[in-house]
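J.: Got a predicted model here, sequence first, then my questions.
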Amino acid sequence: MATTAGRSRSDGAPARRSKAWRPAQRLALSVRSIGGESTGSFARRLADANGIPDQEFWAMFGTPVRKYGAPSDPRYSDGYLNAAALERLAVMAGRQVRELQFALPNLRPHRLLPEQADPVWDWPWDTSGCFLVRVCEVCARIKNTSLLSYLASDTTWQVCWDHRRWLDNRREPGTDAITLDALPEVLDAHQQRVVLERRLGAGGRALFADAYAIVSCWWNVPALNAPVWRNRQHLLARAGRDHLRVAPLVFYPEAVQLAQALAARERQRLRRTLTREGHYRWLDKVAAAMDRWGIPSEPALDAVEHWADQHPPLGKTGDLQAARPMRGRHRRLPLADNAHALNEPLGERSCLPWKLGELLTSELNPAFGGWAVHGRA
């Protein structure tokens, strides 16, 4: 806890009191990490394990930035720390700072509060830049924790590959995790996406965001929906009736396959080996994939061409300093100009305008004033 100290001033004015923080102490009991967990969820589990009320617990590693600030419900928002508060929390949890930052996304450097001498934290009502997704119930049992644990996610959904579940940020009764036993292709697609993003790095994550935006555009236009999407919705039984909730699930395999196709073209482009003829051959392959999915390729291909227009071929005499793909086993793709966007939610990360849940329209361009699903936190 903090103590206060003051120094007298030569002009006789009252001394300004400042806090002197005692060194943090490790708590008696620790809790197992859940990868991707929100800070508030982890802090509540740690406090509960040691029998400390939330208000007292947060006061042990910092003071609130806002007057009358208090820890809130981790189901709906999350808390943020500065570097000094993070160091104290790490000591209390018996972890290294880098361990907490690896496990808890909202403690990573770009999410920390501005640096101050004193440890401080903030718990805003609305958590921008992330969604709170319920932890898989099987993972929770293995970690010996409750279902009131939440992941800090860049999407409204997550996949638990180990336990074959689709997780999301719905909290209404009857919206438990969706089992994927009947949809093995969704699990396969998730594994392929993980491999793609690990192999290509930041460029791979950006390309999946672009593919997700394109397929979201197709989903927003009923005439461009693949028949297999309706079949998957049917297999989801009651959960499949909530079209907006399950949309990312039902088109996930096609989004990943499209991301792989975008990556193939982008690698050629950045190596300056993409020719006009090669571009059209690539478009033919994408159109053939659409035909296999049952998506009308003639109108749907417009969205892909819109993406290609923003990634034009590079001339052989172009900027010699421009980043090129690395060679070797882990052939990462560099980002062109939107590196900052990788810290944004998936729906805001793409260079394309389409977002899942926009007003249904027969036009490929989003309808003016169309709405998008944002979720809370």
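T.: Received the coordinates, thanks. Numbering: from 1, shown residues only.
J.: contacts, neighbours, all on C-alpha from now
T.: OK.
J.: Helices of this protein, residue ranges please.
T.: Applying DSSP state H to the chain gives helices spanning 39-49, 54-59, 83-93, 97-103, 137-142, 184-200, 202-220, 227-235, 243-270, 276-293, 297-309.
J.: which strands and helices sit next to the fifth one?
T.: Helices and strands touching helix 137-142, as assessed by 3 or more C-alpha pairs under 8 Å, 6 or more residues apart in numbering; DSSP states H and E, are absent.
J.: adding another structure so you can compare the two:
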Amino acid sequence: MVDAHVRRARLERRMGLYARALMADAQQVAEYWWQCRQMGRRGVWRVRQDTLGVDRSALWAVPLVVYPEAVVVAEAMAVRERQRAAGRSFAGGPAGWSTGRWVAWVGERLGMGEEMAAGGHRGLETWLMRHRNTVPVVTRLAQPERRAVPRSVPLPLLDPHHMVPAHGPLRDVSCLPWRLGTPMTSVAGV
């Protein structure tokens, strides 16, 4: 937990206020995985749950249980957003959509590749759809290549995050449609 918090603080220094939006979205993705039982039945989340002495019904503990993985997801989202800000696709690939490669990369970073392939990808794909490049590929290819924003320079807010409050609950900052404790089946498109 301490290592995850140090990594989050580093991310916030590098990304500025936009890191708060990415952390909010990453937390919502991790809570989605938890609630859909795609990744929380066994492994590290189960161990943390047992260490805390809680069961799956203790919703207050979920943000704590999934926090380290949420930080990893936020870091991966930051990589993707820096590339999007420069008009690039993930991993320097051809201009266009690269959902599968990015989702697989996130699964590898989490050590949850199998779980990601078995349905965990849905939460990340929903995030990607809300954070997609809205400039057509043809237009992007015609533009001169922009330089990437150095990692030490905060990234400006990108769509769909037009305003990010510096304080308050993270769930209120997220652009994702689901919330912990509400039925996931009621969310269209997820």
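T.: On my side now, so go ahead. None of these values were measured; they are calculated from a predicted model.
J.: Superposed, what's their TM-score?
T.: With the length set by TM-score structural alignment, normalised by the length of structure 2, the two chains reach a TM-score of 0.77; 173 aligned residues with a C-alpha RMSD of 2.8 Å.
J.: To residue 358 of structure 1, which of the helices of structure 1 lies closest?
T.: helix 202-220 (6.5 Å; C-alpha to C-alpha).
J.: In structure 2, point out the residues matching the closest one.
T.: Mapping helix 202-220 of structure 1 onto structure 2 (TM-score structural alignment) gives residues 17-35.
J.: Buried residues, that stretch. List them.
T.: Buried residues in stretch 17-35 of structure 2, counting neighbours by 16 or more other C-alpha atoms under 10 Å, are found at 17-35.
J.: With stretch 338-350 of structure 1 instead?
T.: Applying 16+ other C-alpha under 10 Å to stretch 338-350 of structure 1 flags 342, 345, 346, 347, 348, 349, 350 as buried.
J.: and the two most separated of those?
T.: 342 and 347, at 10.6 Å, using C-alpha to C-alpha across those.
J.: Mind checking which residue lies nearest the centre of structure 2?
T.: Centroid-nearest residue in structure 2: residue 26, 3.3 Å away (criterion: C-alpha atoms, centre = their mean).
J.: close enough to count as contact, that residue and residue 71?
T.: Yes - Residue 26 of structure 2 lies in contact with residue 71 (C-alpha atoms under 8 Å); the separation is 7.0 Å.
J.: Need the counterpart of residue 187 of structure 2 in structure 1.
T.: In structure 1, residue 187 of structure 2 lines up with residue 365, judged by TM-score structural alignment.
J.: which residues touch its match?
T.: With contact set as C-alpha atoms under 8 Å, 6 or more residues apart in numbering, residue 365 of structure 1 has these partners: 353, 354.
J.: returning to what we had before: if I look at the residue nearest to the centre of structure 2, how far off is residue 51 of structure 2?
T.: Distance of residue 26 of structure 2 to residue 51 of structure 2, given as C-alpha to C-alpha, to the nearest Å: 23 Å.
J.: Then residue 126 of structure 2?
T.: Separation of residue 126 of structure 2 from residue 51 of structure 2 (C-alpha to C-alpha) stands at 31 Å.
J.: and these two? which has more neighbours close in?
T.: A side-by-side neighbour count of residue 126 of structure 2 and residue 51, using other C-alpha atoms under 10 Å, places residue 126 first with 17 against 10.
J.: Counterpart of that one over in structure 1?
T.: Taking TM-score structural alignment, the alignment pairs residue 126 of structure 2 with residue 306 from structure 1.
J.: looking at structure 2, which residue lies furthest from center?
T.: Going by C-alpha atoms, centre = their mean, the residue of structure 2 most distant from its centre is residue 142, 29.8 Å out.
J.: how close does that residue sit to residue 88 of structure 2?
T.: In this view, residue 142 of structure 2 and residue 88 of structure 2 are 13 Å apart by C-alpha to C-alpha.
J.: Using CSV, please lay out the helices of structure 1 together with distance to residue 2 of structure 1.
T.: Shown next, in CSV, are the helices of structure 1 (distance: least, C-alpha to C-alpha, whole Å):
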stretch, distance to residue 2 of structure 1
helix 39-49, 18
helix 54-59, 9
helix 83-93, 12
helix 97-103, 21
helix 137-142, 34
helix 184-200, 43
helix 202-220, 41
helix 227-235, 55
helix 243-270, 46
helix 276-293, 62
helix 297-309, 55
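J.: Please work out which of these is packed deepest.
T.: Highest mean neighbour count of the helices of structure 1: helix 202-220, a mean of 25 (counted as mean count of other C-alpha atoms under 10 Å).
J.: mean deviation of that helix from structure 2?
T.: In the superposition against structure 2, helix 202-220 of structure 1 averages 1.1 Å from its aligned positions (mean C-alpha distance after the TM-score superposition for structure 1).
J.: For the closest residue to residue 34 of structure 2 other than its chain neighbours, give its distance to residue 49 of structure 2.
T.: In space, and not counting its chain neighbours, residue 34 of structure 2 is closest to residue 40: 5.2 Å by C-alpha to C-alpha, 6 or more residues apart in numbering. According to C-alpha to C-alpha, residue 40 of structure 2 stands 9 Å off from residue 49 of structure 2.
J.: do the same with residue 61 of structure 2
T.: Counting by C-alpha to C-alpha - residue 61 of structure 2 and residue 49 of structure 2 are separated by 8 Å.
J.: likewise residue 132 of structure 2?
T.: 34 Å.
J.: check contacts around residue 224 of structure 1.
T.: Taking C-alpha under 8 Å, 6+ apart as the test, what residue 224 of structure 1 contacts is 218, 295, 296, 300.
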